[in-house]
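no FASTA, just this:
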């Protein structure tokens, strides 16, 4: 069975565009075919640690892997790009997150789907609304456009050139 997997990519260490370009073939080889790419957005860093702005993107991947296998492969891809998990919300070369896995809901210790903070993060909702404006969040019943319209995040999210 083919599932639709929305993944976010983010990073603010090194040449992030180059890192994204290097990650795409690995995602296609290990997880599934990328069918849609959002624009890349420059966004203010979240959290208590002062750091450089991030580049963020959302992609849609068709996969036959179960969610836990997707997570395992994503962590391996992050590691290939020297991702170190030192501190929460700290700077990173590559951050991959499962946003949605078809309409599946998962609540496990190491994996929560849909991603629990989508509705609070404009840097996720903006690219999601770009590529899937009418996709409905299975927990809230709202489309990506509706979630973005009601998002209280005031951080700057600008399409990167």
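On my side now, so go ahead. Fair warning: this is a prediction, and the values are worked out from it, not measured in the lab. Numbers count the residues shown, from 1 in each chain.

could you use CA atoms for every contact and neighbour count after this?
Noted.

so residue 104 sits right up against residue 113, yeah?
Yes. In this structure, residue 104 is within contact of residue 113 by CA atoms under 8 Å, at 7.1 Å.

distance between the ends of stretch 110-123?
Using CA to CA, to the nearest Å, one end of stretch 110-123 lies 22 Å from the other.

would you mark the buried spots in stretch 36-56?
Residues of stretch 36-56 classed as buried: 37-46, 53-56 (neighbour count, 16 or more other CA atoms under 10 Å).

from the residues you listed, which land in strands?
Judged by DSSP state E, strands contain the following of those: 37, 41-43, 54-56.

nearest to residue 99, of these?
Among these, residue 56 lies closest to residue 99 (CA to CA), at 13.1 Å.

how close does that closest one get to residue 6?
Distance of residue 56 to residue 6, computed by CA to CA: 13 Å.

next one for the comparison:
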């Protein structure tokens, strides 16, 4: 059995029933054998961001963060996340587009990784 690693995931949505989508996604993550949800933040509403900044004409986002323990390596965790996003109708037309669900790996233990599909810590982490 693999070692449990700590990761932080950010979840956000600005289309559909945002709260239900995020809650269901957290349940789907927790249902994975190699993922345990340890903590979660309250959900917070924010103005939609585009490449040029805030855009109040777009539906606002609901965002939250969860802390998990996982036995999955970062690439496998990303595969699980992508599958859950797709189950919720995620369509990737452009980077700053509206979405039914977005899940990002913010941190994964002390891993620093940069590839075409995955950068850890997340590039928007401050």
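Sure, I can see it. As the structure is a prediction and not an experimental result, all values here were calculated from the model.

residue 45 of the second structure maps to what in the first structure?
In the first structure, residue 45 of the second structure lines up with residue 42, judged by TM-score structural alignment.

quick check: closest non-adjacent residue to the most centrally placed residue in the second structure.
Nearest residue to the geometric centre of the second structure (CA atoms, centre = their mean): residue 103, 1.6 Å. Distances taken as CA to CA, 6 or more residues apart in numbering place residue 11 nearest to residue 103 of the second structure, at 4.5 Å, with adjacent residues excluded.

so the helix or strand harbouring the one you found matches what in the first structure?
If you go by DSSP states H and E, residue 11 of the second structure is part of strand 5-13. Alignment of strand 5-13 of the second structure against the first structure: residues 3-11, by TM-score structural alignment.

which residues in the first structure form strands?
3-11, 32-37, 41-43, 54-63, 95-101, 106-108, 111-113, 157-159.

out of these, the one nearest residue 82 of the first structure is which?
Of these, nearest to residue 82 of the first structure by CA to CA is strand 95-101, at 10.6 Å.

distance from that closest one to the second structure after superposition?
In the superposition with the second structure, the average deviation recorded for strand 95-101 of the first structure is 0.2 Å (mean CA distance after the TM-score superposition for the first structure).

could I get the buried residues of stretch 36-56 of the first structure in CSV, plus columns for distance to residue 124 of the first structure?
Shown next, in CSV, are those (distance: CA to CA, whole Å):
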residue, distance to residue 124 of the first structure
37, 13
38, 11
39, 12
40, 11
41, 10
42, 11
43, 10
44, 12
45, 12
46, 12
53, 14
54, 12
55, 11
56, 8
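
between those, which sits nearest residue 19 of the first structure?
residue 55 (10.6 Å).

quick check: closest non-adjacent residue to the closest one.
Per CA to CA, 6+ apart, closest to residue 55 of the first structure is residue 42, 4.6 Å.

perfect, I'm done here.
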